[in-house]
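K.L.:
Test case, fold it:
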Amino acid sequence: MKIPIYQVDAFTKNVFGGNPAAICLLPHWLDDNTLLNIAKENNLAETAYLVQKEDILEIRWFMPYAEIDLCGHATLASAYIIFNVIQPLLQEVTFSSKSGLLKAKRGSDKTITIDLPSRPPKKTPIPREVSDAFRTTPLEAFAARDLVLVFPSEQEIIDAAPQLEPLKDLPYLCTIITTKGTNVDFVSRVFDANGPNPEDPVTGSAHASLVPFWAERLQKTSLEAHQLSERGGILYCELVKDRVYLSGHCAHYLTGTITI
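P.N.:
You can find the predicted model right below:
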């Protein structure tokens, strides 16, 4: 069986920036073990799988060790391939996912906008493991699918070098550190203590919690965000009721074929 595969860097204009995602176009769903093994072989933060069902594309996202319920950057990358390779005249696409229907629209400035469900985090006690990992205690902690930690300054976000072992048993997918930005509305970094890549370069799904959090704090619904990883990424964000809209650029890195 031959499967078309693309690799796209999301939330960046340049190859080698943003967050890389693999996109695989399937004629039908394969068994989960095969999907997981392909993701392991790709060894990227996420591999997105697409299956066309009438007017909707079904989408699933696999990390190298598990399927996840929502992935923003791989959805943006999938929309990029649809708009630029598969159906160049298409202006909008709808994905059916474990997190409901997600729409992606082509922008006039070569951006793509995706909409995700808003996941406002709730205040929670700061876990002891956080202080062990970061060797300091953040100002506050909030939780949704991910743990959101608020730090005092952007420089502390840049300088953070956590030991991730203490975070492995926390009941969250990722640990997010964030603060108000110096030149943008807010900045963040995202760590995955259980994944093959300890720091995720640009995490769209994390912004499903960060955007409503900062929208409330800053009293504005349109925000610009930077994820301050080594590769870096820029996200243009908007909160509309219970949806988070993320806009960004993509860079097409690879086109190939998987043979299994």
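
K.L.:
use CA for all of it now, contacts and neighbours both
P.N.:
Noted.

K.L.:
Which secondary structure state is assigned to Tyr253?
P.N.:
The three-state label given to Tyr253 by DSSP: H, G, I helix; E, B strand; the rest coil is strand.

K.L.:
burial measure for it, as a count.
P.N.:
For Tyr253, the neighbour count with other CA atoms under 10 Å is 15.

K.L.:
I have a second one here; can you model it like the first so I can compare?
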Amino acid sequence: MKMYIVDSFTNKAFKGNPAAVCILESEQTDQWMQHVACEMNLSETAFLLKNGNEYALKWFTPTGEEDLCGHATLATAHILWEEQLCNDHELRFNTRSGLLTAIRNQDWIEMNFPIELEQEVTPPTELIEGLGTAYRYVGKNRMDYIIEVADETTLCNLQPNFTLWKSVPSRGIIVTSKSDRSDVDFVSRCFYPANGADEDPVTGSAHCCLGPYWQAKLHKEDLVALQLSSREGLLKLRIEEGRIIIQGQAVTTLKGELLA
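P.N.:
Model (predicted):
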């Protein structure tokens, strides 16, 4: 069984967010996929099985299955085209979040994802105490909390209390601000301590919420986003017919064969 590691949302090796991609030859149990994800020990491992003209796609962290993952989907599409496993112009993935598609646009990959709107909420005490700084807004969607802070400097200097945040009832916590840079619209950092990843390098699915949030604030249809982890990642976003188009680049860093 072929295995790959791909750095997503970057054009440089060892930047962006690494994901493992496993090309299945036949159906496997969720328990087996969970074991493989633990062995890979990355934030996500994607499992892909061809089904006619479409693909079944699942994502697992070392601790469980995910409903939606952007960087592992990008990694999967990248491998299918780079390894010439598929020459279709459009890839179609059946997932726990419905049908997702991807197309190539020169050296960028465009993924069609659902919008995950947030609603303003009263934040739990652990969330605000763990943030440790003033905030402008707190919202929540079905997966994550989103917090807007004053500026990029505040975001860069953020040192969350992960012990407190582990008790916050959500998949993760997205913290964001308007960018100070002329070529970037907004910046973010994404934290998932309850799922074993204190800070995620680049989180495609978080931008299903961040995209429409900043589109409404900045009144722009096309957005450039930078996730400010130590590895950093660049995304281009476009709201289109009630969906969000997430564009990214990817680099393969490892090819191998799973023997188990």
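
K.L.:
tm score of chain vs chain?
P.N.:
TM-score for the superposed chains, counting by TM-score structural alignment, normalised by the length of the first structure: 0.96, backed by 257 aligned residues with a CA RMSD of 1.1 Å.

K.L.:
And Ala104 of the first structure? What does it align with in the second structure?
P.N.:
In the second structure, the residue paired with Ala104 of the first structure is Ala102, using TM-score structural alignment.

K.L.:
how about that match, what does it touch?
P.N.:
By CA atoms under 8 Å, 6 or more residues apart in numbering, Ala102 of the second structure lies in contact with 77, 90-92, 109-112.

K.L.:
run the last query once more with 6 Å
P.N.:
Applying CA atoms under 6 Å, 6 or more residues apart in numbering, we find Ala102 of the second structure in contact with 90-91, 110-111.

K.L.:
so, if you compare these, which one comes nearest to His71 of the second structure?
P.N.:
Among these, Met111 lies closest to His71 of the second structure (CA to CA), at 10.2 Å.

K.L.:
Pull out the buried residues from stretch 198-216 of the second structure.
P.N.:
Across stretch 198-216 of the second structure, burial judged by 16 or more other CA atoms under 10 Å covers 198-215.

K.L.:
Equivalent analysis for stretch 117-134 of the first structure, please.
P.N.:
Buried residues in stretch 117-134 of the first structure, defined by neighbour count with 16+ other CA under 10 Å: 117-121, 126, 129-130, 132-134.

K.L.:
what's next to that stretch, contact-wise?
P.N.:
Contacts of stretch 117-134 of the first structure with the rest of the structure, by CA under 6 Å, 6+ apart, involve 137, 141-144, 162-164, 166-167, 208-209, 212, 242-244.

K.L.:
Now the element after whichever strand or helix holds Lys103 of the first structure, going C-ward?
P.N.:
Applying DSSP states H and E as the criterion places Lys103 of the first structure in strand 100-106. Downstream of strand 100-106 of the first structure, the next assigned helix or strand under DSSP H and E is strand 112-117.

K.L.:
Quick one: the residues in the second structure that the helix or strand following that following strand pairs up with.
P.N.:
Proceeding N to C from strand 112-117 of the first structure, the next assigned helix or strand is strand 122-123, under DSSP H and E. Here strand 122-123 of the first structure aligns to the second structure at residues 119-120, judged by TM-score structural alignment.

K.L.:
mean deviation (superposed) between the matching stretch and the first structure, please.
P.N.:
On superposition with the first structure, the mean distance recorded for stretch 119-120 of the second structure (mean CA distance after the TM-score superposition for the first structure) is 0.6 Å.

K.L.:
for that stretch, the distance to its chain's centre please.
P.N.:
Centroid separation between stretch 119-120 of the second structure and its chain, computed with CA atoms, centre = their mean, to the nearest Å, is 21 Å.

K.L.:
Once you drop chain neighbours, what's closest to the match of Ala104 of the first structure?
P.N.:
Met111 (4.3 Å; CA to CA, 6 or more residues apart in numbering).

K.L.:
Alignment lookup: Asp198 of the second structure to the first structure.
P.N.:
Per TM-score structural alignment, Asp198 of the second structure is aligned with Pro198.

K.L.:
Quick check: the closest residue to that match other than its chain neighbours vs His252 of the first structure, distance?
P.N.:
Residue nearest to Pro198 of the first structure in three dimensions, not counting chain neighbours: Asp192, with 5.1 Å by CA to CA, 6+ apart. Per CA to CA, to the nearest Å, Asp192 of the first structure is found 25 Å from His252 of the first structure.

K.L.:
Can you give me the buried ones in stretch 79-99 of the second structure?
P.N.:
Applying 16+ other CA under 10 Å to stretch 79-99 of the second structure flags 79-81, 91-95, 99 as buried.

K.L.:
Map Ile68 of the first structure onto the second structure.
P.N.:
The pairwise alignment with the second structure assigns Ile68 of the first structure to Glu66, based on TM-score structural alignment.

K.L.:
contacting residues for its match?
P.N.:
Contacts of Glu66 of the second structure were listed using CA under 6 Å, 6+ apart, and they are 59-60.

K.L.:
do Ile146 of the second structure as well
P.N.:
Contacts of Ile146 of the second structure were listed using CA under 6 Å, 6+ apart, and they are 138-140, 173-175.

K.L.:
again, 10 Å this time
P.N.:
Ile146 of the second structure is in contact with 118-121, 137-140, 172-176, 188, 190, 206, 209-210, 213, counting by CA atoms under 10 Å, 6 or more residues apart in numbering.

K.L.:
Spatially nearest residue to it (excluding sequence neighbours)?
P.N.:
Per CA to CA, 6+ apart, closest to Ile146 of the second structure is Ile174, 4.6 Å.

K.L.:
Show me what the one you found lines up with in the first structure.
P.N.:
Using TM-score structural alignment, Ile174 of the second structure lines up with Ile176 in the first structure.

K.L.:
Tell me where the first structure has helices.
P.N.:
32-42, 72-81, 128-134, 154-159, 207-218 (DSSP state H).
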